[in-house]
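Q: here's my sequence, what's the structure:
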Amino acid sequence: MELNHLTVTYEEHIAILTLDSPPANALSSAMITEMRATLQQIENQSDAHAIILTGAGKFFAAGANIKEFVPAMGDYQKGIDMSKAGQDLCNELEAMKKPVIAAINGPALGGGLEVAMGCHYRIASDKATVGLPEVKLGLVPSFGGTQRLSRITGVATALELILTGKHIDSHQAQELGIVQVTVAADELMTTAKTIAHSFVEGNSMQSVTRAVESVVQGARRSFADGLQRENEIFGELFLTDDAKEGVQAFVDKRKPDFRHQ
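A: I've put the predicted structure just below:
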């Protein structure tokens, strides 16, 4: 499909998705549609092993396109539909079996932060800020922000950030666990690529994707159900050529030759 709101490039098995809708990379309905279709395409590409999501210009993403809200005011179903489209995008990001890293280059506000929280790992520039200011518009975060933020920071801190609508810098976000790493702006993409490679380089993609599945899905299940799925995945991997190769390579004291099968 033709992309008008983002760009996709590939570097050594890493897919880089860049939100590119000046001036602030607002998450319009058209951008959300493009992102969902592109993510599905990358999920099906065997030569793409990890994904980095970032923004063009000074913003990661400044949130939803508020201008689209104006004609929808007073229509309950349109509000439901807008929220669901954003939730579906974030759910699909989280459900990706390949590692997804958010490289937060600038402000990630409202829906922008919600999209970042849907990613598996978050790196922030020291120039980045994050926040959920929807209450200032008479609304609430609706792309999953009330649920994901509370699971990351705890209920009290999530309520503080949501009810005040305040923006916090990347260092504060790291202290709260919203981002995992903060780096200088000119080191952001280099660091993101290094971390992406560290997640997949030298590993079988069979085990990488199953590990992502086990951790992400397990976090949403009971402990017992998570253990059960982990147990099943371990057994399923015993049937793969890569696991046989990896175990034999360990015994032979050599590097494995994974074929990702």
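
Q: only C-alpha atoms from now on, for both contacts and neighbour counts.
A: Will do.

Q: how close does residue 186 get to residue 22?
A: Shown here: residue 186 relative to residue 22, a distance of 21 Å by CA to CA, to the nearest Å.

Q: just residue 217 next, same as before
A: Using CA to CA, residue 217 is found at 35 Å from residue 22.

Q: tell me which of these two has more neighbours.
A: residue 217 (17 against 14; other CA atoms under 10 Å).

Q: now the more buried one, what's its secondary structure?
A: Here residue 217 is recorded as helix under DSSP: H, G, I helix; E, B strand; the rest coil.

Q: surely it touches residue 226?
A: Yes - counting by CA atoms under 8 Å, residue 226 is a contact partner of residue 217 at 7.4 Å.

Q: what ranges does this structure have for its helices?
A: 29-43, 76-95, 111-118, 145-153, 155-164, 170-175, 188-200, 205-218, 223-237, 241-252 (DSSP state H).

Q: the last one vs helix 223-237, what angle?
A: Looking back up the chat, that one is helix 241-252. 80 degrees (axes from the mean of the first three to the mean of the last three CA atoms, to 10 degrees).

Q: of all the helices of the chain, which one comes closest to residue 136?
A: Residue 136 lies closest to helix 155-164 among these, at 8.5 Å (CA to CA).

Q: how far does the closest one sit from its chain's centre?
A: 21 Å (CA atoms, centre = their mean, to the nearest Å).

Q: just stretch 226-235 next, same as before
A: From the chain centre to the centre of stretch 226-235 is a distance of 24 Å (CA atoms, centre = their mean).

Q: neighbours of residue 70, how many?
A: Using other CA under 10 Å: residue 70 sits among 9 other residues.

Q: list the contacts of it.
A: Residues near residue 70 by CA atoms under 8 Å, 6 or more residues apart in numbering: none.

Q: now it: how far from residue 78?
A: 11 Å.

Q: same question, residue 205
A: 40 Å.

Q: could you do residue 120 as well?
A: With CA to CA as the criterion, residue 120 and residue 78 are 29 Å apart.

Q: between the two, who's got more neighbours?
A: Each of residue 120 and residue 78 has its neighbours counted (other CA under 10 Å); residue 120 has more, 20 against 14.

Q: to compare with the earlier structure, here is another sequence to fold:
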Amino acid sequence: MNTYQNLLVSIEASIASITINREAKLNALNAQTIQELQEALTDALENTEVRGIILTGAGEKAFVAGADIKEFVGLTQEQAVELATRVQTELMDRIATSHKPIVAAINGFALGGGLELAMACQLRIAAEHAKVGLPETSLGIIPAYGGTQRLTHLVGQGRALEIILTGDMLNAARAYEIGLVNAVVPMEQLKTAAEALLRKIFRRSPFAIAAAIEAVNASLEASSGGYQAEIAAFGRCAAGPEFVEGVQAFLEKRPANF
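A: Okay, here's the model as predicted:
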């Protein structure tokens, strides 16, 4: 098993547990963490002993509090498009098309890229104190890792637009109410609830499980061009002046002057 700087990985009873271990940074997705996630997921998906995966964050504050915004600053439109395309295809799509079920155990804030990561998983269970959202418009950009598409598929156009355009956070109960998460449990039960869900799935045919995931994903293929539209729009935003103002305002803890 590989050794990672930003992940903790273990395998027990056919379940691979992958924990993003940057608690001091609220488990934010920087380039190294994304690379390590790609490697850990590939290993788990190729390991014949593994039948399902749990993805979570270290501690009780954050699942993933977002992408590392500093890595977006100064990108040209072309570089922003290249970055979003790479993360979308090499990580998010890899999760979404996994032939093994992946459960996001949302142990705290799942914001921006963190919610996009959770939405790429087949199933989501949230701790009662968790909060989720896509606040990118507050920074002058939009979700770039599939958020505009997967959120719409999960909760519908109207709710997706409200969440994205306002940038507001939702508590776990509201996320469950609108179908964004499958279950809400006390924090101390989060791991066991995710494991129990996978064990229930393990009683079914692995071949049929993989086929079902593929078939459900096929129902979304008609709108697959939306991911490219999202990436292109992100590129335009990331190279624009409002993103500069948005990041500066965020760092200075003041309202942005858009």
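
Q: relative to residue 13 of the first structure, which of the helices of the first structure is closest?
A: helix 188-200 (8.6 Å).

Q: now do the contacts for the most centrally placed residue in the first structure.
A: In the first structure, the C-alpha nearest the mean C-alpha coordinate belongs to residue 119, at 1.5 Å (CA atoms, centre = their mean). Going by CA under 8 Å, 6+ apart, residue 119 of the first structure touches 90, 93-94, 100-102.

Q: so which of those persist in the second structure?
A: Shared with the second structure under both residues aligned by TM-score structural alignment, their matches' CA atoms under 8 Å, the contacts from the contacts of residue 119 of the first structure are 93-94, 100-102.

Q: specify which member of the residues you listed is nearest to residue 196 of the first structure.
A: Closest to residue 196 of the first structure out of these is residue 101 (7.2 Å), distances taken as CA to CA.

Q: tell me the contacts of that closest one?
A: 51-53, 119-123, 192, 196.

Q: need the counterpart of residue 49 of the first structure in the second structure.
A: Using TM-score structural alignment, the partner of residue 49 of the first structure in the second structure is residue 51.

Q: ok, residue 124 of the first structure next?
A: Match for residue 124 of the first structure (TM-score structural alignment): residue 126.

Q: so that match touches residue 172, yeah?
A: Yes - counting by CA under 8 Å, residue 126 of the second structure touches residue 172, with 6.3 Å between them.

Q: neighbour-wise, which of those two wins?
A: Ranked by neighbour count (other CA under 10 Å), residue 126 of the second structure and residue 172 place residue 126 first, with 32 against 24.

Q: show me the contacts for the more buried one.
A: So residue 126 of the second structure contacts 105-108, 172, 181-185, 190 (CA under 8 Å, 6+ apart).

Q: redo that, cut-off 6 Å
A: Residues near residue 126 of the second structure by CA atoms under 6 Å, 6 or more residues apart in numbering: 105-106, 184.

Q: now those residues as a markdown table including neighbour count and distance to residue 16 of the second structure?
A: Below are the contacts of residue 126 of the second structure laid out as a markdown table (neighbours: other CA atoms under 10 Å; distance: CA to CA, whole Å):
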| residue | neighbour count | distance to residue 16 of the second structure |
| --- | --- | --- |
| 105 | 29 | 13 |
| 106 | 34 | 16 |
| 184 | 23 | 21 |
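
Q: which one of these is nearest residue 149 of the second structure?
A: After measuring the contacts of residue 126 of the second structure against residue 149 of the second structure - CA to CA - the closest member comes out as residue 106, at 19.9 Å.

Q: what is the aligned counterpart of that closest one in the first structure?
A: Looks like residue 106 of the second structure aligns to residue 104 there (TM-score structural alignment).

Q: ditto for residue 71 of the second structure
A: Under the alignment defined by TM-score structural alignment, residue 71 of the second structure corresponds to residue 68 in the first structure.

Q: which residue comes closest to that match once chain neighbours are left out?
A: Of all residues beyond its chain neighbours, the one nearest residue 68 of the first structure is residue 28 (7.5 Å), with distances taken as CA to CA, 6 or more residues apart in numbering.

Q: and for residue 31 of the first structure?
A: residue 5 (5.5 Å).

Q: pretty sure the one you found is in contact with residue 21, am I right?
A: Yes - Residue 5 of the first structure lies in contact with residue 21 (CA atoms under 6 Å); the separation is 5.2 Å.

Q: so how far is residue 79 of the first structure from the alignment partner in the first structure of residue 182 of the second structure?
A: With the correspondence set by TM-score structural alignment, residue 182 of the second structure lines up against residue 180 in the first structure. Per CA to CA, residue 180 of the first structure is found 32 Å from residue 79 of the first structure.

Q: and residue 167 of the first structure, by the same measure?
A: 25 Å.

Q: which one's more surrounded, these two?
A: Between residue 167 of the first structure and residue 79, counted using other CA under 10 Å, the more crowded position is residue 167 (19 against 14).

Q: I'd say the more buried one and residue 133 touch.
A: No - judged on CA under 6 Å, residue 167 of the first structure makes no contact with residue 133 at a distance of 7.8 Å.

Q: now for residue 84 of the second structure, how many residues are close by?
A: 23.

Q: buried stuff in stretch 159-178 of the first structure?
A: Across stretch 159-178 of the first structure, burial judged by 16 or more other CA atoms under 10 Å covers 161-162, 165, 167, 169-171, 173-174, 178.
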